[in-house]
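**Q** For reference, the sequence and a predicted model appear below.
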Amino acid sequence: MALPPGALYLAPRVPQLLAPPAAVYATSYVARTHFSVPTPTWVLAIAYVLCYPLALAAYIQWRDFTIARDAAAAGAVMPPVVEAKWIGGLDLMRRAGSDFDQHILGYRLAQLAERYGYTFDFRALFRPRYSTSEPEYIKRILATDFQSYEKGPEFRFQMKDLLGTGVFAADGKLWKFHRGMTRPFFSRDRISHFDVFDRHAEAALNLMKARIAEGFPIDWQDLVSRFTLDSATEFLFGQDVRSLSAGLPYPPHTPLAARDAGAAAHPANRFAHAFLDAQLNSARRSRFTNAWPLTEFWRSRVDPSVQVMEEFIQPLLREALARKAQSPETKAEEAVEEGETLLEHLVKLTDDPQIIRDETLNILLAGRDTTAITLTMAGYMLAEHPDMHHRLREEILAKVGTNRPTYDDIRDLKYLRAFINEVLRMYPPVPFNVRFSTRSTVWPALSPGGQPIYVPPNTRCLYSVFIMHRRKDLWGPDADKFDPDRFLDERVTKYLTPNPFIFLPFNAGPRICLGQQFAYNEVSFMLIRLLQQVTAVRLRQEVDPANVPPPGYAVSPVTDGTDKVLIKSHLTMFVQGGLWVTMHEENVEGTN
């Protein structure tokens, strides 16, 4: 019988908890041997209890002293520590949870950056946790000092139920092994083949037009999530989950919305919902550092969702391994054959079902969710900026017409690429990321006369591209405004060219996203197909009042306060409650 998560967390720590602190032994020994004073059991019990907080306080003081001493020896200083009112920074942890519901992404980090600077120590449960939005420090973490940072055991502990040992959780030799297996699959020759995109884009847009013809808005986020899920699962497994066949949801509070309850049992919907729940619950664990099992003491919140996903993955995995067993002449070569899926490619390289499962699920997470949120926010910006919609449509019709776009077409659509880049700047799919330092290191001073910052070993380093992408000192005074032309005019040479690390939607360095060009192609392809047919997009969030942001929600030091949707994040960004819109075609106009 498997132990519950909380028990697994406590088991290795029981000896430490049961062993009386040295101070208890010392006090009892001195009293008995030097003063002939008997030590009652109740005195030992009280001393036993009181010694733990005293020992913890002493340990924290000693640790902070040694870190400060090492920092001074390195000619550096510690970053400013965020002031906490409750012991262990519990108030900061509690506030982080409430911010998720009440404020836009990055609200608290941006607020703290105004007070402490863009690098500070946000302590939780007495442990240093650095937060930075400085491109120079992010560059060191991801590239120039790559060997000093890793995902770390704490991240793997948090994500093990979902990601296992896949490429996004692995470090060292195991990470190199996973990345080496996957890299050949994302060559230009493969990512320029658009058959998969075209088939699922056509199905998605037909569903959209049918629903609008009924007179209802559509949830654009739901639609593109189905499109990217079907595309990704076919691309990776050779068989898609057919989520588009499950149909689209009706707006809440309408008579037909009751039909959606029955659709929840559809296998594709079960997979999609389980995928979302697994990510939400995995991300939730980070709030409690490595003590998260205590919040899931009796059962894992992630396992049930993963089991639903396994119902789809495992049969495909067993089938692929069986085919390999029947073809012993299969060579373990890295070259990817024409038409080969990622699953088939991995099976050539290893017989370990766990490695194959973990890697395909990791790539599915990256290939589906990041592209889905980019398309979601692209639709949001089309609704908010009709002038940009018109300009994009003109460029597409002039260069592509109504034909299926090719790789060269996508490369030549300069304004479309700038539009996508601006979506990625304002709404990066992974707004926050984390690494752990493997050894002590020093971040350099950022200005003459400034002081370097010391990073102790095993320090959690959170970096936020969401904050960095909106900094006015990096992007100019209009950094909080959506403007694709910043990637086409003189602002490119003024801001981006001298410091390319201010724009990192796909990370950088050795762990840069392998599927970067794949994502650009998929997003571009879907937007081209959409804009070839749709003349206008109108935001309709009012169909569900619960999804309309409360007053002041979007107010933040790095936003202009105009966002009309609830933007949230698990491992990637998403819009809570969906993005409800109506779309208008040249000859058919959606009604209310």
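**A** Done, it's in. Small disclaimer: the values here were computed from a predicted structure and weren't measured. Residues are numbered from 1 along each chain as shown.
**Q** CA atoms for contacts and neighbours, from now on please.
**A** Noted.
**Q** which residues of the stretch 451-592 of the chain fall in strands?
**A** Secondary structure of the stretch 451-592 of the chain by DSSP state E, counting those that start in this stretch: the strands cover 453-455, 460-464, 534-539, 567-569, 573-575, 580-585.
**Q** got a list of contacts for the fourth one?
**A** So the one you mean is strand 567-569. With Cα atoms under 8 Å, 6 or more residues apart in numbering as the test, strand 567-569 has contacts from 100, 104-105, 431, 573-576.
**Q** hmm, back to that, so can I have JSON lines of the strands of the stretch 451-592 of the chain showing distance to Pro15 and mean neighbour count?
**A** Supplementary listing: those in JSON lines, determined by distance: least, Cα to Cα, whole Å; neighbours: other Cα atoms under 10 Å:
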{"stretch": "strand 453-455", "distance to Pro15": "31", "mean neighbour count": "24"}
{"stretch": "strand 460-464", "distance to Pro15": "27", "mean neighbour count": "24"}
{"stretch": "strand 534-539", "distance to Pro15": "58", "mean neighbour count": "20"}
{"stretch": "strand 567-569", "distance to Pro15": "38", "mean neighbour count": "20"}
{"stretch": "strand 573-575", "distance to Pro15": "41", "mean neighbour count": "21"}
{"stretch": "strand 580-585", "distance to Pro15": "55", "mean neighbour count": "22"}
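**Q** Presented hereafter is structure B, for comparison with structure A:
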Amino acid sequence: MKILGFLPPGIPYVFRTLFSVVLAPLSVLFAVDVLRTRFSVQIPIWVSALLCIVSIPLLFAARVVWKSQQEKQEAKRMGARFAPVMNGNWPGNVDVLLEFVRSSRNDYPGEVQLGWMAHLGTNVMDLRVLWEDILFTTEPEHIKAILATDFQNFIKGDKFKYSMRSVLGTGVFNADGDMWKFHRSMTRPFFSRDRISHFDIFDRHAEDAIARMKERFRSGYAINFQDLASRFTLDSATEFLFGNDVRSLASPLPYPYSAPAAERSNVGLSHAEQFARAFAESQEIIADRSRVGATWPLQEMFKDKTKDPMKVVNGYIEPILREALEKKPSTEERGANGEKMEVEEGETLLDNLVKFTSDPIVLKDEILNILIAGRDTTASTLTFAIYLLAMHPPVLAKLRSEIMELIGPSRRPTYDDIRDMKFLRAVINETLRLFPVVPFNIRESVNSTTLPSSNPTEKPIYVPARTSTSYSVFLMHRRTDLWGPDAAEFDPDRFIDERLKKYLTPHPFIFVPFNAGPRICLGQQFAYNEMSFMLIRLFQSFSSVTLSPSSHPPGTLPPPEWSSAKGRKGIEKFWPKSHLTMYSLGGLWVNMEEAKDA
């Protein structure tokens, strides 16, 4: 079916489906023809037609029953049990799928999954959509197995990679096996301590960002901090990784919804902003594909929805790529002896990548994947940190006290400064606990296996081969049995006081915001440094932060009915959403007061 690859996703899907569907009636017609020609058995046409029609559901049912029996026998041999099934009211649990999609778009993140698990009395369940097993878990031991101890048996898988390919290609986040190792090995040298502790890039862009903030605040308007953080991380990431600062901070900042319409309409979208919006749109589309499951191509019958936004994204990336290829032509590729080529002083990631390959598709895929890691993830955490500090002024006061005491009102922080700032690190960790950048993730089992039971008296959970297994660190990070009764509260001290030794130290897999195992984020320390540096610079310049609800576009704040809900949903002042990464719907509009001690 590769010859259909140029068509919209829906058409190849229909062809593949029809091909599998017609096998049954064709087999019936063949059998009827054999009976007629060889055995002279005359079968009426209406009987043949009826047999062709019923053969389709009968064959499908036979496959489901056969698979079910095989799995029961295998689970018994492995001494395992099936995960509790969330049974809907419609055939194939179609109503469960529709409720999941609806909730993902309209509710608080993970709300529907929490409801189902509470109904089943479990932290792992099987959604079994369209008679296919889809496991979902928030158990730390399961996540540990998926990411670390049974890593080789849980891969991205063809289904996931196909749904993401039009955006992520074969980049590191959408690759398995040798391709993943190839991307990983090329990227690793650029996250050594020597490289991630050079703060000149952070300092330049932090100064630009803060100058823009002061200018806007002095004019009497709030700023969209999510937009500003995205620009700061985009400029920093493109300079650090590609040696090409796109200067998105130089473009005019958006005005709040409360500003006069004339001022709002005078701010056009820069090239960098067009890229950011298109990239976010493309990520939302592929995230929606993963929510719908294997039938997602039916939503894109006549057009690949990512095609238009990816034109904008590619138009932004390709000039950077061409410049790098011209600077380092393919003649400088890896030598015939296969020896690793040393990373030169001042060389960027892209400079190094073109030594290994001149394939523009491979290079573009890796650039986009690294940009998600270097821009979206850090911007997301900075945004949520500012939101939580605005909601908790005493925490901000304590953080500013640490900054003033260890660094002062103006000195640039060093690597050692950041390492010694325990409360700053706790603030970032607590932000990542409540709002991990990648809240939901998925793998596919290669071979049949088991996941350990949280109850030692119960059998382990059986996982059939080629089963989609989804997990949520977002929901795991908020479990009161893992983090204590105050798990829903923002309290950075939990990463410093006795709760650290009580909960996290003996069970490290209850906190995995940067993934774990062989796929653990290579840029973890780079992200901590960048976020720490920016927060220090911000609160050397500003002494307070408050939310500005009136600045938000209509329909982007939590619905009024949320206020009566339990947990964080009832107190949230912004609407957390996610595509591949988490973000605030409509941005995060805030006001800040300039520090008098700056």
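**A** On my side now, so go ahead. Fair warning: this is a prediction, and the values are worked out from it, not measured in the lab.
**Q** Can you give me the TM-score here?
**A** Once the chains are overlaid, their TM-score stands at 0.94 when taken by TM-score structural alignment, normalised by the length of structure 1; 587 aligned residues with a Cα RMSD of 2.3 Å.
**Q** now, which of the contacts of strand 567-569 of structure 1 sits nearest Asp560 of structure 1?
**A** Within the set of the contacts of strand 567-569 of structure 1, Ile104 lies nearest Asp560 of structure 1; the separation is 11.2 Å, counting by Cα to Cα.
**Q** which residues sit in contact with the counterpart of that closest one in structure 2?
**A** With TM-score structural alignment as the criterion, the equivalent of Ile104 of structure 1 in structure 2 is Tyr108. Contacts here follow Cα under 8 Å, 6+ apart; on that basis Tyr108 of structure 2 touches 569, 575-577.
**Q** Out of the strands of the stretch 451-592 of structure 1, flag the one nearest Phe185 of structure 1.
**A** For these, proximity to Phe185 of structure 1 was assessed by Cα to Cα; strand 573-575 is nearest, at 25.7 Å.
**Q** The closest one corresponds to what range in structure 2?
**A** Counting by TM-score structural alignment, strand 573-575 of structure 1 corresponds to 582-584 in structure 2.
**Q** mean distance, that stretch to its aligned residues in structure 1?
**A** Between stretch 582-584 of structure 2 and the aligned residues of structure 1, the post-superposition mean distance stands at 0.5 Å (mean Cα distance after the TM-score superposition for structure 1).
**Q** Pretty sure Glu320 of structure 1 sits against Leu343.
**A** Careful, residue 320 of structure 1 is Ala; it's not Glu. Yes: taking contact to mean Cα atoms under 8 Å, the distance of 7.4 Å between Ala320 of structure 1 and Leu343 places them in contact.
**Q** List the buried residues of stretch 62-77 of structure 1.
**A** The neighbour-count check on stretch 62-77 of structure 1 (16 or more other Cα atoms under 10 Å) flags 67-68, 70-71, 76-77 as buried.
**Q** Also stretch 426-443 of structure 2?
**A** Taking 16+ other Cα under 10 Å as the criterion, stretch 426-443 of structure 2 shows 426-443 as buried.
**Q** ok, back up a step: please render the strands of the stretch 451-592 of structure 1 as TSV that adds distance to Met381 of structure 1 to the earlier fields.
**A** Shown next, in TSV, are these (distance: least, Cα to Cα, whole Å):
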stretch	distance to Met381 of structure 1
strand 453-455	39
strand 460-464	22
strand 534-539	9
strand 567-569	13
strand 573-575	13
strand 580-585	12
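**Q** if I pick the aligned partner of Val523 of structure 1 in structure 2, what's in contact with it?
**A** Under the alignment by TM-score structural alignment, Val523 of structure 1 pairs with Met531 in structure 2. By Cα under 8 Å, 6+ apart, the residues touching Met531 of structure 2 are 378, 381-382, 428.
**Q** Highest neighbour count among the residues you listed?
**A** Thr381 (26 neighbours; other Cα atoms under 10 Å).
**Q** ok, now how distant is the residue mapped onto that one from structure 1 from Leu530 of structure 1?
**A** Aligned against structure 1 by TM-score structural alignment, Thr381 of structure 2 finds its counterpart in Thr374. Taking Cα to Cα, to the nearest Å as the measure, Thr374 of structure 1 falls 14 Å from Leu530 of structure 1.
**Q** same thing with Ser245 of structure 1?
**A** Distance of Ser245 of structure 1 to Leu530 of structure 1, given as Cα to Cα: 19 Å.
**Q** Pick out whichever of these two has more residues nearby.
**A** With other Cα under 10 Å as the criterion, Ser245 of structure 1 and Leu530 differ in neighbour count, and Leu530 comes out ahead with 19 against 15.
**Q** in terms of contact, does the more buried one touch Leu205 like I think?
**A** Yes: checked against Cα under 8 Å, the pair Leu530 of structure 1 and Leu205 is within contact range at 7.3 Å.
**Q** With adjacent residues omitted, what lies nearest to Pro439 of structure 2?
**A** Using Cα to Cα, 6 or more residues apart in numbering and skipping residues adjacent in sequence, the residue nearest Pro439 of structure 2 is Phe474, 4.6 Å away.
**Q** how far away is the one you found from Glu111 of structure 2?
**A** The separation that Phe474 of structure 2 has from Glu111 of structure 2, given Cα to Cα, amounts to 11 Å.
**Q** repeat for Val512 of structure 2
**A** 20 Å.
**Q** Could you check which of these two is surrounded by more residues?
**A** Comparing Val512 of structure 2 with Glu111 by other Cα under 10 Å, the one with more neighbours is Val512, at 21 against 14.
**Q** aligned partner of that one in structure 1?
**A** Counting by TM-score structural alignment, Val512 of structure 2 corresponds to Leu504 in structure 1.
**Q** Now for that match: which residues touch it?
**A** Residues counted as contacts of Leu504 of structure 1 (Cα under 8 Å, 6+ apart) are Val465.
**Q** Leaving aside the residues adjacent along the chain, what's closest to the aligned partner of Thr238 of structure 2 in structure 1?
**A** Matched across to structure 1, Thr238 of structure 2 falls on Thr233, judged by TM-score structural alignment. Leaving out its chain neighbours, the residue that sits closest to Thr233 of structure 1 by Cα to Cα, 6+ apart is Asp240, at 4.6 Å.
**Q** hang on, isn't that neighbour packed against Phe227?
**A** No: using Cα under 8 Å as the test, Asp240 of structure 1 is too far from Phe227 to be in contact (10.2 Å).
**Q** The two - which one has more neighbours?
**A** For Asp240 of structure 1 against Phe227, the residue with the higher neighbour count under other Cα under 10 Å is Phe227, and the figures read 26 against 18.
**Q** A helix includes that one, no?
**A** Yes: Phe227 of structure 1 forms part of a helix when assessed by DSSP: H, G, I helix; E, B strand; the rest coil.
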